[in-house]
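[1] Here is a sequence together with a model predicted from it:
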Amino acid sequence: MLVAGATLSLIAPMAAQASDIVNIEEMNSYTRSKKTSSRLDSNTFINEVSEDLAKIKGRIDGLEAKQNNFEAGSFNDTTTLDGKVVMAIGAVDGGDNLGSNGTEVVQAAFVYQMNLNTSFTGDDNLYVRLKAGDGWDGAFDQKTSTYHIEAKETGLTDGSTNFKVDKMWYTFPIGDKFTATVGPAIENYYMLAATPSVYKPGALKAFKLGGNGAAFGASTSTGAGLKYVADNGFAVSTTVNSKDAAGTNGFLTNEDNNKINVQTAYTKDNYHLSATYSRQQGWNAWSYYATKDLYTGADALTVDSDSVALRAWWRPDETGTATPSVSVGYDTMSFSGRSDIAEGSGYFVGFNWADMFQPSDKIGIAFGQPMKATKAVAGATLSEVDPFLWEIYYSFRPNDSIEVTPAIFGGSDVEETTEDDIFGAVLSTTFKF
């Protein structure tokens, strides 16, 4: 009994102290309270946190999208950027007989190109091309014979290379059928109403456009064009280019080297027919596909020329068969104001086989006669030169962004009346991004 009493006497004070710290009645009243209070509800907490996380994720996604757009070259919602790098290595046997800097040594060259496209209305387009390159001078820049399809020399006098604005123009619609183009740096064939050839050159620029001669031979200059394309395949375009519009001689003056083209074409999915008339004053930028006898002196302001380029192409419904696409061209040219040559002509034939061994591969064979003099003025004599040029290539893609093109090419009497015979080989690799 004495022990029990002592124990109770110790428990009583402890209970009193505990009741002072924790009021059981207040806790009971709290749990029974009918008042509205801020209590921790698991569903509410999860919902609120989820909303906050969603907002944060949205902001992060937005930042990532902006970063991705910037990395992909989109400076804003209407500007895109893409580009390519071309590396080439090759040599030309007989190249030392071509031009003052022709050579037979093995040369390596490159081009780096960036394309910017901006739309302001959704239907228009401002195009700017930036380009740098080096190494083409010598083996792969000789006209007609060895000028590479990608050749671009932008080296400075100290041997360095630099980016330059290589092309610039603005295209906009006029109604449903008309499209206008103006630009300070453009070539006439970018403004044509229809594509005159489906042959893709593998090595030589001479074979571009079904023969880069009389009507289509171009020089980057101030230009403007208007084209009409009907729903039935009929199309017509008018273009004008001026070399001196940016200089003191002025646009389309008597002192201006200029060129006016008019193309009429009919194009369907499988075939095309066109005729292009060209009126030129002091213009010889068609030297990509002409002998030196023909184009030397044609750039004098006292020399005018009239040219007609006939083009046709056909392609099969399906690729991967033994039937190739076929492109042909025939050019004629007449001069006034020359003391030696009155007329000239040339032709082109090109074949392409696509998807033969793997998707997106291509076999190409092209040949033709570069434009040569066919009629002399009274009192002058013609040379007996009979120029001929050809190329064969195979291109394939290891992946969607890389294209490899080994090619061989050659010709006879390709430059002047002397025996300028050549044989060349070049390996080109294109990286697109």
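    Nice, I can see it.
[2] C-alpha from now on. contacts and neighbour counts both.
    OK.
[3] what's the neighbour count on Phe234?
    18 (other CA atoms under 10 Å).
[4] same check, this time on Ala139
    So Ala139, with other CA under 10 Å, has 30 neighbours.
[5] which element is it on?
    Ala139 is part of no helix or strand, with elements assigned from DSSP states H and E.
[6] all helices in the stretch 151-300 of the chain, in order from the N-terminus.
    292-295 (DSSP state H, counting those that start in this stretch).
[7] In this protein, which residue is most central in space?
    Geometric centre of the chain, nearest residue: Asn115, 6.8 Å, by CA atoms, centre = their mean.
[8] Next one: that residue relative to Asp400, how far apart?
    Distance, Asn115 to Asp400, by CA to CA, to the nearest Å: 18 Å.
[9] likewise Glu255?
    Taken as CA to CA, the span from Glu255 to Asp400 is 48 Å.
[10] do Ala88 as well
    19 Å.
[11] Please apply the same query to Asn257.
    Asn257 is 42 Å from Asp400, by CA to CA.
[12] Then Ile392?
    23 Å.
[13] between the two, who's got more neighbours?
    Ile392 (20 against 10).
[14] Correct me if wrong: that one contacts Gly411.
    No. Judged on CA atoms under 8 Å, Ile392 makes no contact with Gly411 at a distance of 12.0 Å.
[15] this is the comparison structure:
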Amino acid sequence: MKLFQQLLVAPAALGLLAPLAVVNSPAANAAELNINDVSDYAATASGNSLDQVTSVTQFSDVYPTDWAYQALANLVETYGCVAGYPNGTFRGNRAMTRYEAAALLNACLDRITEVTDELRRLLKEFETELAILKGRVDGLEARVGELEATQFSTTTKLSGTSNWVAGATRAKGDNYNTGGEKGARDDWNAKYGGFSFSYDVRLALKTSFSGKDLLYTRLRAGNMYNVFEAAPFVYWPGSLNVYFDTNNVLLVDRFYYRFPLGNSFTVQVGPTTRNTEMMGYKASAYARGGDKVLDFFGGSLGTPGVWNKETGAGFGAFYSNKKQVEKGNPYFTLSASYVADWGEGNDSNPNTGGFMTDNSEGNITTQIAFGNKQWGLAAGYRYGQCGARFRTGTQFALGDSYGTPCTVEVDGKDERTNADSHSWSFHGFWSPEESGWMPSISAGVGASYLNGNDAWKDNTNKRAMASWMVGLTWNDVFLEGNALGYAVGQPQFVYDVEDGFVADGGYAMELWYSFQVTDNIQITPAVYWLSRPFGDNTQNVNGDYKSLGVFGGLVQTTFKF
């Protein structure tokens, strides 16, 4: 080591390490300090007396079991600023003198200087490219500033979904006499057999004030006043899952506020909310990755008695312990809600409507569920006031009131029926961990029981209804992201009457294939069959039960934005 280097290292070490040095006594300092060892170590650290150590394995007294082995390896192999003594040892257990610490620090500073010089060279070499990037960043900052200044809201996000439906239906079976000029089959085809092309569009505004709450506003419009929406019967088995008709007028069909209450409870309240959106858990994997077709298999989950999708003024709460279990493990969900019918809840006349009145057509819905994304089980119950609807069902099951009437005519006067309904459902599903020949399996079964006073019993003979479904879904069919689905079941039908025999049961089936064109466009061709949508009304005047079904085919295109 050159003399001027030794003179330089010594004062630097004394200045840098002064706070470190307090030993037991001057005699101890003198005994521990060997200036020759310091010189040797400093020379080695500077790379003058030995070749620079490039691997920690070059030290004969350093072993992988040493507690500081990894730290020493990083200093040697990454930074190259640690060396040993001329005899190839590191002497890791030996107390370090301040001179040795200064020599080690000096060697590391030399390497840092080299790195700094290399960075300067790279900055000079890529000066033009860095200038271009800086200009782009400045431009992006300016554009972000403009967007922030003109944005709709700092708390609200807009998303949309639009469904185009093109297709037609055809009645098949007996052309029995219905009292008109044409038979039942010909009459259907004459009124509803034409090809149609209609749409449904939904614009969702999601607003959050705290990051955990949600003010949800949805605007919706559609022109499905055709066989796929309500005609010829409101909520009949052929209604599509996306049906909607406003005669092309945009209206608000959802408006509610959802917020957490502690870590496990969530509350939802609003003038236009839906009971099935407060269930907390959907025990079905049917059409997951695809697009549902019939409403009975879609939003109603095959049990329209409980999952009747009642929308109106209401409130609800649901509990979940999902945050208390490990990710992916099954968890419990418990929910309860009250919803008055749309049109009744905002009516201030208690004789025709009202909120939580006798004429609210109210629904109290509860569900308990247990599961995760791969499998799940759920049991549901709904209490329906008079007038509360059963969603999809046969013509005979739904009747003119689509539920239990609040009044009946007795001796020319309207009398209250005190009518209500009690519906229950069970659901379960299972999905394979990976896509393959095995599909996901979803099933649901439910029943509804009708009650009322003597006036009601004397004027109706319907006592109980039931429904069920089984749905299969295959994912990544032919191409990744595409899905194939099939479902079969019986829409809500009457199976128990006060007197006589009822033959109301019929079957519904659908088959579809969803093709994912892009991340935002999906095309779903589908066919379906309704074996007996008129139910017990499928008979002639002589009481013979006839066969009349409806075949449907369509192409549904979904745009998400």
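    Sure thing, it's come through. Remember, it's a predicted structure, so these values are computed and weren't measured experimentally.
[16] before we move on, the earlier item: in the second structure, what residue corresponds to the residue nearest to the centre of the first structure?
    Matched by TM-score structural alignment, Asn115 of the first structure corresponds to Ala204 in the second structure.
[17] dump the residue contacts of the nearest residue to Phe315 of the second structure once chain neighbours are set aside.
    Among residues not flanking Phe315 of the second structure along the chain, Val269 sits closest, at 4.1 Å (CA to CA, 6 or more residues apart in numbering). Contact analysis of Val269 of the second structure by CA atoms under 8 Å, 6 or more residues apart in numbering lists 256-258, 314-316.
[18] about what we covered before: which residue packs closest to the match of Asn115 of the first structure, ignoring adjacent ones?
    Per CA to CA, 6+ apart, closest to Ala204 of the second structure is Arg218, 4.4 Å.
[19] Please tell me how far that neighbour sits from Thr154 of the second structure.
    18 Å.
[20] Which residue of the first structure is paired with Thr156 of the second structure in the alignment?
    Match for Thr156 of the second structure (TM-score structural alignment): Thr79.
[21] Oh, that last question was meant for Pro237 of the second structure, not what I typed.
    Match for Pro237 of the second structure (TM-score structural alignment): Ser145.
[22] Was I right to think that match contacts Glu415?
    Yes. With contact defined as CA under 8 Å, Ser145 of the first structure reaches Glu415; the gap is 6.9 Å.
[23] neighbour count winner among those two?
    Legend: neighbour count by other CA under 10 Å for Ser145 of the first structure and Glu415, higher for Ser145 (36 against 28).
[24] quick one, what contacts the closest residue to that one other than its chain neighbours?
    Once flanking residues are discounted, Ser145 of the first structure sits nearest to Val414: 5.8 Å by CA to CA, 6+ apart. Residues in contact with Val414 of the first structure (CA under 8 Å, 6+ apart) are 144-145, 291, 370, 387-389, 420-421.
[25] Just the element for the closest residue to Asn106 of the second structure other than its chain neighbours, please.
    Leaving aside its sequence neighbours, Asn106 of the second structure sits nearest to Val9 (CA to CA, 6+ apart; 7.5 Å). Assigning secondary structure by DSSP H and E places Val9 of the second structure in helix 3-17.
[26] Would you check the span in the first structure matched by that helix?
    Using TM-score structural alignment, helix 3-17 of the second structure pairs with nothing in the first structure.
[27] So for that helix, what gets flagged as buried?
    Neighbour counts over helix 3-17 of the second structure (16 or more other CA atoms under 10 Å) mark 6, 9-10, 12-14 as buried.
[28] Packing partners of that helix?
    helix 98-125 (3 or more CA pairs under 8 Å, 6 or more residues apart in numbering; DSSP states H and E).
[29] in the helix it packs on, what's buried?
    For helix 98-125 of the second structure, by 16+ other CA under 10 Å, it's 98-108.
[30] hang on, the earlier thing: dump the residue contacts of the residue nearest to the centre of the first structure.
    By CA under 8 Å, 6+ apart, the neighbours of Asn115 of the first structure are 81-83, 127-130.
[31] now with 6 Å?
    81-83, 129 (CA atoms under 6 Å, 6 or more residues apart in numbering).
[32] In which helix or strand does it reside?
    Secondary structure (DSSP H and E) places Asn115 of the first structure in strand 107-118.
[33] What's the average distance for that strand when superposed on the second structure?
    Per the superposition on the second structure, strand 107-118 of the first structure and its aligned residues are separated by 0.8 Å on average (mean CA distance after the TM-score superposition for the first structure).
[34] one step back: wait, doesn't the residue nearest to Ala204 of the second structure sit right on Arg254?
    Yes. At 4.9 Å, Arg218 of the second structure and Arg254 qualify as touching, with contact defined as CA atoms under 6 Å.
[35] hmm, back to that, burial measure for the corresponding residue of the first structure for the residue nearest to Ala204 of the second structure, as a count.
    Residue correspondence to the first structure (TM-score structural alignment): Arg218 of the second structure is matched to Arg129. By other CA under 10 Å, the residues close to Arg129 of the first structure number 20.
[36] contacting residues for Arg129 of the first structure?
    114-115, 165-167.
[37] now the strands for the stretch 451-561 of the second structure?
    For the stretch 451-561 of the second structure, the strands defined by DSSP state E, counting those that start in this stretch cover 462-475, 483-497, 508-516, 521-530, 548-560.
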